[in-house]
Structures are given as structure tokens and as C-alpha cells.
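[1] this is the structure alone, sequence omitted:
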């Protein structure tokens, strides 16, 4: 993480770096791997923050940013879909911890100017993750640790996406407030 922060513009070719991390990322985004232990706040979040910083550089072409980000977000969104449809035999709060650590860490690599002004398509991808995560609240409305994780993720989304996230918030906030 420190190397990426200091040298991110010098780390080229980006494709080679991200491909070399692919096995680790696949392993970390796999629920079978993550089910071995409940992830803590520091468990491998640094790798996703570093990847977010690399993908979030402005000199990465939009098409490549979309491909990289999509390849990370797609399996995570599929896992949420499995959880919502009760096809994932895992503790929902554990899944939420896992998801939140990864998504929140990746978001740190992006800034509001990039995702809203320069590359709004990237911002839309992140907004869709909020919609996906809101489905967990509908499926598991009374699990407090889960609600806390979603609230934390919403906070990070507002920090990254700014006021553009407001139109997507009512659905999530309605679910959070419905059980108070």
C-alpha cells in the first residue's frame, strides 16, 4: 500500500501489475476463502485500497478502469445476489463484513472529481453497488451488525460520490430506518 501511494504514477504497465494480483484478488473475493475466518477491519483491505488507487489514476483509460473495476465488483455483487436469494450458506453479517471491507477499501482509491466529473461511468458502477448492498437490508432487516456495515458503506459512498449519491440514498435509508 505504501509503495502504491508513493509510486503509483511510476508503476507501469498497470495491466501487468493487476494481472499479477489477480490470483490473490480472486482468492480474497471468494466466499469459500473468506468463510475460514471472519475478516477484521485490517484483513487484506490494503490490497483493495492499493488496487483502487491504481485503477483510480486519471491516466488509466476509462475502458480499462471499467474492465478492472467490473472484474472486482461482479463477483461481489453475485455473492450478494446469492445471499439475498438464500443460496449462500453463510452468516449474513459475515458476508456484509467481507463485502464492506472490499468495497470500502476500493472506494478510497477514487475521488469525487474523478468519479463524477472526469469519469461518471465509474461513479455509476459504484452507485449500483449501493443498490445491490441495499438488497441485503431487505433480505436481512433485523441483523444489527449488518445494518452497521451498510451505514458505514453509505458514509464512504457519500465521501466518494458526493451529492450525486443522494438520489440513490432514499431506498437504502428507508430500509435502515424502517426497523428503528
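    That came in fine, so what should we check first? On a predicted model such as this, the values are computed, not experimentally measured, just so you know. Residues are numbered from 1 along each chain as shown.

[2] only C-alpha atoms for contact and neighbour calcs from this point on.
    Will do.

[3] tell me where the longest helix sits in this structure.
    Ranked by residue count and defined by DSSP state H, the top helix of the chain is helix 62-84.

[4] tell me which residues in stretch 139-157 are buried?
    146-147, 149-151, 153-154, 156-157 (16 or more other CA atoms under 10 Å).

[5] next one for the comparison:
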């Protein structure tokens, strides 16, 4: 039986108890798929730090590429890119355990999340210490920390005219 036919209201606008129960189960199942996946946490060993905002960890013998949520760090071939990577490595060294609070998946199918190493919110630390921009196009979560880092000329904010990574990528 087709779902659209199964879920159709009868002419009186009421559902049979069976139809109502099936609709409720169908909706709850759909919500559990969405909410369950995005509110999940994973944990694993860091095996690669690509740059200041992307890592790979192994969880249950499976490699998972993680894009740090809410920030954009300089590219490796951009001014301050190597420093951002080194700072991320200082917070999350190779072979360290990391916990990831999954926020989303990006268009490249990477997990987008908040990274915790040694109970430290790594995303916050990168922005707070001037190693990344708050990625305003996706979140306002770290704008206050970026403004504080700018005011105190922390990290890349000590440079004369730091170029946003998104602008740098566009020029490449």
C-alpha cells in the first residue's frame, strides 16, 4: 500500500486509531533519525591534523574526518596557516583522545563538530587565541571570542591586514 494513500484523511477529517498510531510512529522515527544523528558524540584517537580547522580521528577502527564547527582557520599556504595548525596540534596532539560533539555534516560529507581534547573546547581556544576567525556565515557562537582576540591583538590579529580564509580560497 502506498504511504500517501495510507496516511490520507477520510472525508470527516478524523483518523482511525491505527492510522493515528502509524502516523505518530512514522513522525517519531523520522525525528529520531535527524536528532539522533546530529546530537551524537563520538570519541577516538587523533591520527591527522590537516590544518587549523580539520582533523581525522579513528573511532571503532573507522577513520572520521572532522571539520571544526563555527570557525575558519587560515589555509596552510596562507599567512598564519602553519601557526594555526601547530596551535591545534598543541591542544590535540597526534594519538590523543578527542571527543566530538557532532553539529552537522558539510557538503564534503565531513562531520562538523565541536572538538574536546583533555576536556578543553578546542574550537573556542582557536578563536579566543587568534588562530581562527569566527565563521559568521555558519554561526555566531564565537564572534565575542574573535572580537576579544582582535582587541588584544592575539595571534593573527597582530598582523597588519589578515585575510579571511574564505577570501584567500576565492582568490586561489
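    Happy to help now that I have it. These numbers were taken from a predicted model, which means no experiment stands behind them.

[6] tell me how the two chains score on TM-score.
    The TM-score (TM-score structural alignment, normalised by the length of the second structure) is 0.29; 85 aligned residues with a CA RMSD of 5.2 Å.

[7] neighbours of residue 86 of the second structure, how many?
    A count of neighbours around residue 86 of the second structure, defined by other CA atoms under 10 Å, yields 17.

[8] typed the wrong thing, it's residue 54 of the second structure
    20.

[9] repeat that for residue 22 of the first structure.
    Using other CA under 10 Å: residue 22 of the first structure sits among 14 other residues.

[10] show me the strands in the second structure, by range?
    Listed in chain order, the strands of the second structure (DSSP state E) span residues 41-49, 54-59, 62-68, 71-72, 97-105, 111-117, 120-121, 133-134.

[11] distance to residue 107 of the first structure for the buried residues of stretch 139-157 of the first structure - can I get that in a markdown table?
    Converted to a markdown table, these look like this (distance: CA to CA, whole Å):
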| residue | distance to residue 107 of the first structure |
| --- | --- |
| 146 | 19 |
| 147 | 19 |
| 149 | 15 |
| 150 | 14 |
| 151 | 15 |
| 153 | 9 |
| 154 | 11 |
| 156 | 7 |
| 157 | 8 |
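
[12] helices - which of those residues land there?
    Per DSSP H, those map to helices at 146-147, 149-151, 153-154, 156-157.

[13] quick revisit: next SSE downstream of the longest helix of the first structure?
    For helix 62-84 of the first structure, the following helix or strand on the C-terminal side (DSSP states H and E) is helix 92-107.

[14] longest helix anywhere in the second structure?
    Longest helix in the second structure, counting by DSSP H: helix 17-38.

[15] that helix packs against which elements?
    strand 97-105 (3 or more CA pairs under 8 Å, 6 or more residues apart in numbering; DSSP states H and E).

[16] coming back round to it: the inter-axis angle of the longest helix of the first structure versus helix 92-107?
    170 degrees (axes from the mean of the first three to the mean of the last three CA atoms, to 10 degrees).

[17] against which helices or strands is helix 62-84 of the first structure packed?
    Contact analysis of helix 62-84 of the first structure by 3+ CA pairs under 8 Å, 6+ apart lists helix 45-55, helix 92-107, helix 120-139 as its packing neighbours.

[18] pull out the buried residues from the second one.
    Within helix 92-107 of the first structure, the residues that qualify as buried are 92-107, counting by 16+ other CA under 10 Å.

[19] in these, find the pair that's most separated.
    Comparing all pairs in the buried residues of helix 92-107 of the first structure by CA to CA, the longest separation belongs to 92 and 107, at 21.9 Å.

[20] distance of residue 167 of the second structure from residue 98 of the second structure?
    Separation of residue 167 of the second structure from residue 98 of the second structure (CA to CA, to the nearest Å) stands at 30 Å.

[21] between those two, which one's more packed in?
    Using other CA under 10 Å as the criterion, residue 167 of the second structure and residue 98 rank with residue 98 on top: 23 against 9.

[22] not counting residues beside it along the chain, what's closest to that one?
    Closest residue to residue 98 of the second structure apart from its sequence neighbours, by CA to CA, 6 or more residues apart in numbering: residue 117 at 4.8 Å.

[23] next, count neighbours for that neighbour.
    16.

[24] surely it touches residue 101?
    No: taking contacts as CA atoms under 8 Å, residue 117 of the second structure lies outside contact range of residue 101: 11.6 Å.

[25] which neighbours do these two have in common?
    By CA atoms under 8 Å, 6 or more residues apart in numbering, residue 117 of the second structure and residue 101 have no common neighbours.

[26] quick revisit: and the strands of the second structure as a markdown table, adding distance to residue 26 of the second structure?
    Output for these, formatted as a markdown table (distance: least, CA to CA, whole Å):
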| stretch | distance to residue 26 of the second structure |
| --- | --- |
| strand 41-49 | 25 |
| strand 54-59 | 31 |
| strand 62-68 | 30 |
| strand 71-72 | 36 |
| strand 97-105 | 23 |
| strand 111-117 | 26 |
| strand 120-121 | 36 |
| strand 133-134 | 38 |
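
[27] alright, that wraps it up for me.
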